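Novice: Here is the input, now give the coordinates:
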Amino acid sequence: MTLLPITVPASLLDVHRLDPEAGGWGFRADHAVGTAAGDTYVLSGLRRVGRRAADSADPAERDFGYQLVTRYGSDGKPIATAVFGQAVPGGAPSAVPEREGTTLAVLPDGTVAVSSRPGSTHLLSPDLDEVRVSWPMSWGWEARQDAGDDPFAASIAVTPAGRLLCMTSEYGLSNWAGAHSNIVAVSEPVTGLVQDRKPVLRAVATLDSRTDSQSEADWYAHVRYGDEPVGRGNRPAPSLTEALSRLTGTSGSLYGYLDSTMSRPAALGDDLFVVPVFGKIYRSTNRGQEFSFAVVDDRGLLRGRLGGLHLREDSPFTGFDFTLVADPHRARAFHLNRYGLYAWSADGMLRARMSTAEKPFKPLVHFALLECTPAGELLLAHRKQHVLLRVPVPRDLDDLAVTVENALKGYGRERTALKKRYAPVNWLWSDSAAAVRCL
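Specialist: Got it, this is the predicted structure:
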């Protein structure tokens, strides 16, 4: 078990004169990924709202919203931080916009991919000192006409062989305005990505097939099914909405998969993937609504679902914990929500369930599961104390509960040691050692 502080550059706090003991600011951990060499990249967000002097020349009087990618060495110490989302006072405009739903991926050549919905991808150097490639995608039709969109993916996961498992978005779906995440696609093995050689993504699944309002302007050349771009009827069939509705017997049901959404697909291996699909979200309670962790292969065949979950007792809709992560090197999948931590083998069998109703695992409700590293460690971020807990997963998943229990027991001791080193105020961890780059 290892604990990392999710830090903020001291220089950024100084320029805005942010007082951690005052209100009006917020900090969050969005995603994290590990490398085979043991480094960790953490994506976080820092913002301040409620200031009235929006036009003031004094940064201390203005609101702000930044995203940050921080690289940590194998010893857990921060090495470099890239700041983006808006211009730092006195600096040039940011080349990477701030977006919700942003995730990271480390490509085989070490390049860091920053992807966000609906389909923007920005490639950063491993040292976080430059933006090498930008492929932007706007939410709305008018915006994309003005911006000259050139999208790639809303999310990327890398398989052991270097294939890119991607989620991409489409315009012109059903009655939705703007772009909607709808396609699961995979590339052939790649080493890296460059501006003039965007790899082809082969569609293996589509969430929704209601595309009557699409035109050729809604198609993208790099996302293909067969020999043509995905568009209208040229896509994998049946859709996941249709296939899961039949599998669960919910076709036509108000609480079925019609108008469902999906979150970031995860790789169980080079040719086997998990696609989290969630039924329509209503304004009232959604606990008990349909959801599935669908298992799909690279030929588009629905192999089934990750099993063992109860729609109500294990519902991810409480707290909207929709993240599923996988370890493609060992063919295992994991999910954490307000009711428990779950682990599956590649055959879809639930191998471990740690209920947050049980005393040893109650602290899990304070954590969000972000990713699984190439070394087989779960990365969990504390929602309030802003630290990253690395939990090694044992070879036998039957032993996972003991490992997690021991990690949670040791959490307080490790956190105390970090507090002595960083002296956080209101759980904001300030760091002045890492190199800071504004992108």
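
Novice: C-alpha from now on. contacts and neighbour counts both.
Specialist: Fine.

Novice: check contacts around the closest residue to residue 386 other than its chain neighbours.
Specialist: Closest residue in space to residue 386, ignoring its immediate chain neighbours: residue 6 at 5.6 Å, by Cα to Cα, 6 or more residues apart in numbering. With contact taken as Cα atoms under 8 Å, 6 or more residues apart in numbering, residue 6 is in contact with 29, 42, 44, 386-388, 429.

Novice: structure for this one too, so we can compare:
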Amino acid sequence: MTRPPTLPMTLPASLADAHRLDSAAGGWAPQHAVATPDGDTYVVSTVWRPGGGTGYPADPALCELNFRFITRYAPDGTPVATAVFGGPRPDGTPSAIIPDGSGDTLALLPDGTVALALRPGGTHLFSADLSRVLGTFPMPWGYEEREVRAGDPFAASIAVTPSGRLLCTTSEYGLGWAGAIVNIVAVSGPGTALAPGSKPALRAIASLHPATDRQTDADRQPHVVFGGAPVGRDNRPSPTLTDLLTDFTGTAGGFYGYEACKMSRPSALGDDLFVVPVFGRTFRSGSRGQEFSFAILDDQGALRGRLEGLHRHDDSPFTGLDFTVAADPHRGRAYHLNRYGLYAWTADGQLRSRTSTSERPFTALKNFELLECTPAGEILLLHRKQCLLLRVPVPQDLDSLPVAVETALKAYGSGRLALKKQYDPVDWCWLDTSGQVFHH
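Specialist: Predicted structure coming up:
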């Protein structure tokens, strides 16, 4: 059976009814998606509403909300099961998971376990059918010593290589006054696994910033190591990514260079080759033209180059703050979508395809954001307003990618029409009444 290219990002009807999420005061949005080799898709979403009224459970239609939910979709796009957490169960029982962080990302571990990673470093494990919470590794935001010791973090993001290694980012306390900051890129060793009650050691391969003068021994995380000892103070990869990219690009330091830069989720180009998006300071007046690099690192932390061919102004990801790079480690490719184009590279960083969003029929791509690349070689694009996921099969020849995108966009229109007849959405809210809902 041919899989439909367009999937609805559904909201459990029971959750919407209980909290009147159709009201203008509330909102929800998908955050990230991953797929299995068999074609199942998992999507994590956030439900929010600012506080007000008398609070839960006295008036669930007015109370503050900060739910997360993960939905599993069959290959044909049918919602199968949803795990809801973060807020109390319908009977008032507290949630097993308190989502302190943000930046929700999913990963499928080799044994089928679903891993949810939240910044600054909380990781939570679910069974493949989403019916059980298998384990939690929480990390609080604060920087006081008592809060550091209270947490049991693992990673702020996780990507899985073809052999099952985990490519992670981790956070550090003591880098400033803002609590935990994502600062380390690390990898697990071959044959190690993340499981309930058991964290593999992560070997740090890159550090973003060196300002560690406020760190103490209490800030070290035993599972993140460098040179055989926990990362902390001067025991870290050096030179930093900030210095490496400044030298590599010939950029002057300071306010408009890589000073005070940040990084988004790394992605695996292979078992020992990774791409790390690094971007400079953002400004309230606009940041188009500011420095950025999609750096290529090997598993020893050596800078192998970057994804080439992007113009700092004409292809700037700062417009819309689209910094995601999705890599296909099975085929050695990388993809990026921002307001100016869809780009594809080979593993050596050479740009092979650029589809401009200024030309028809590709102007519609401005409404999508790139979420992930699937084991089948598809890229997953989320429509920001219509909450629909578009699967774009990538051809073997990357020169033909624009044709594949055009075909997918045409199928998106007809698929959306069919889904509207099936779900009858209001304000693009696709309510699911059929899938199992598990409140954790």
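
Novice: so what number do they get for TM-score?
Specialist: Comparison of the two superposed chains (TM-score structural alignment, normalised by the length of the first structure) gives a TM-score of 0.96, and 436 aligned residues with a Cα RMSD of 1.6 Å.

Novice: if we can go back for a sec, now the contacts of residue 6 of the first structure as a markdown table including neighbour count and secondary structure?
Specialist: Output for these, formatted as a markdown table (neighbours: other Cα atoms under 10 Å; DSSP: H, G, I helix; E, B strand; the rest coil):
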| residue | neighbour count | secondary structure |
| --- | --- | --- |
| 29 | 23 | strand |
| 42 | 26 | strand |
| 44 | 23 | strand |
| 386 | 20 | coil |
| 387 | 22 | strand |
| 388 | 24 | strand |
| 429 | 21 | strand |
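
Novice: Make a markdown table from the residues you listed and add distance to residue 400 of the first structure to it.
Specialist: Putting the contacts of residue 6 of the first structure into a markdown table (distance: Cα to Cα, whole Å) gives the following:
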| residue | distance to residue 400 of the first structure |
| --- | --- |
| 29 | 24 |
| 42 | 24 |
| 44 | 28 |
| 386 | 24 |
| 387 | 21 |
| 388 | 18 |
| 429 | 30 |
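
Novice: what's the span of stretch 230-240 of the first structure, first residue to last?
Specialist: From its first residue to its last, stretch 230-240 of the first structure covers 16 Å (Cα to Cα, to the nearest Å).

Novice: That stretch maps to which residues in the second structure?
Specialist: Under TM-score structural alignment, stretch 230-240 of the first structure corresponds to residues 231-241 of the second structure.

Novice: centre of the chain versus the matching stretch, how much separation?
Specialist: In terms of Cα atoms, centre = their mean, to the nearest Å, the centre of stretch 231-241 of the second structure is found 25 Å from the chain centre.

Novice: For it, list every residue counted as buried.
Specialist: For stretch 231-241 of the second structure, burial by neighbour count (16 or more other Cα atoms under 10 Å) applies to 231-233, 236-241.

Novice: Stretch 176-186 of the second structure too?
Specialist: 179-186.

Novice: and if you look at stretch 314-321 of the second structure?
Specialist: 315-319.

Novice: Next: stretch 359-366 of the first structure.
Specialist: Those would be 360-365, for stretch 359-366 of the first structure by 16+ other Cα under 10 Å.

Novice: what's the answer for stretch 287-307 of the first structure, then?
Specialist: For stretch 287-307 of the first structure, the neighbour count (16+ other Cα under 10 Å) marks 287-298, 300, 302, 304-306 as buried.

Novice: swap in stretch 222-232 of the second structure?
Specialist: Going by 16+ other Cα under 10 Å, stretch 222-232 of the second structure has these buried residues: 223-226, 230-232.

Novice: got these as TSV, with secondary structure and distance to residue 38 of the second structure columns?
Specialist: Converted to TSV, these look like this (DSSP: H, G, I helix; E, B strand; the rest coil; distance: Cα to Cα, whole Å):
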residue	secondary structure	distance to residue 38 of the second structure
223	coil	32
224	strand	33
225	strand	35
226	strand	37
230	strand	38
231	coil	38
232	strand	41
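
Novice: was I right about residue 2 of the first structure contacting residue 389?
Specialist: Yes. Here residue 2 of the first structure reaches residue 389: they are 5.9 Å apart, a contact under Cα atoms under 8 Å.
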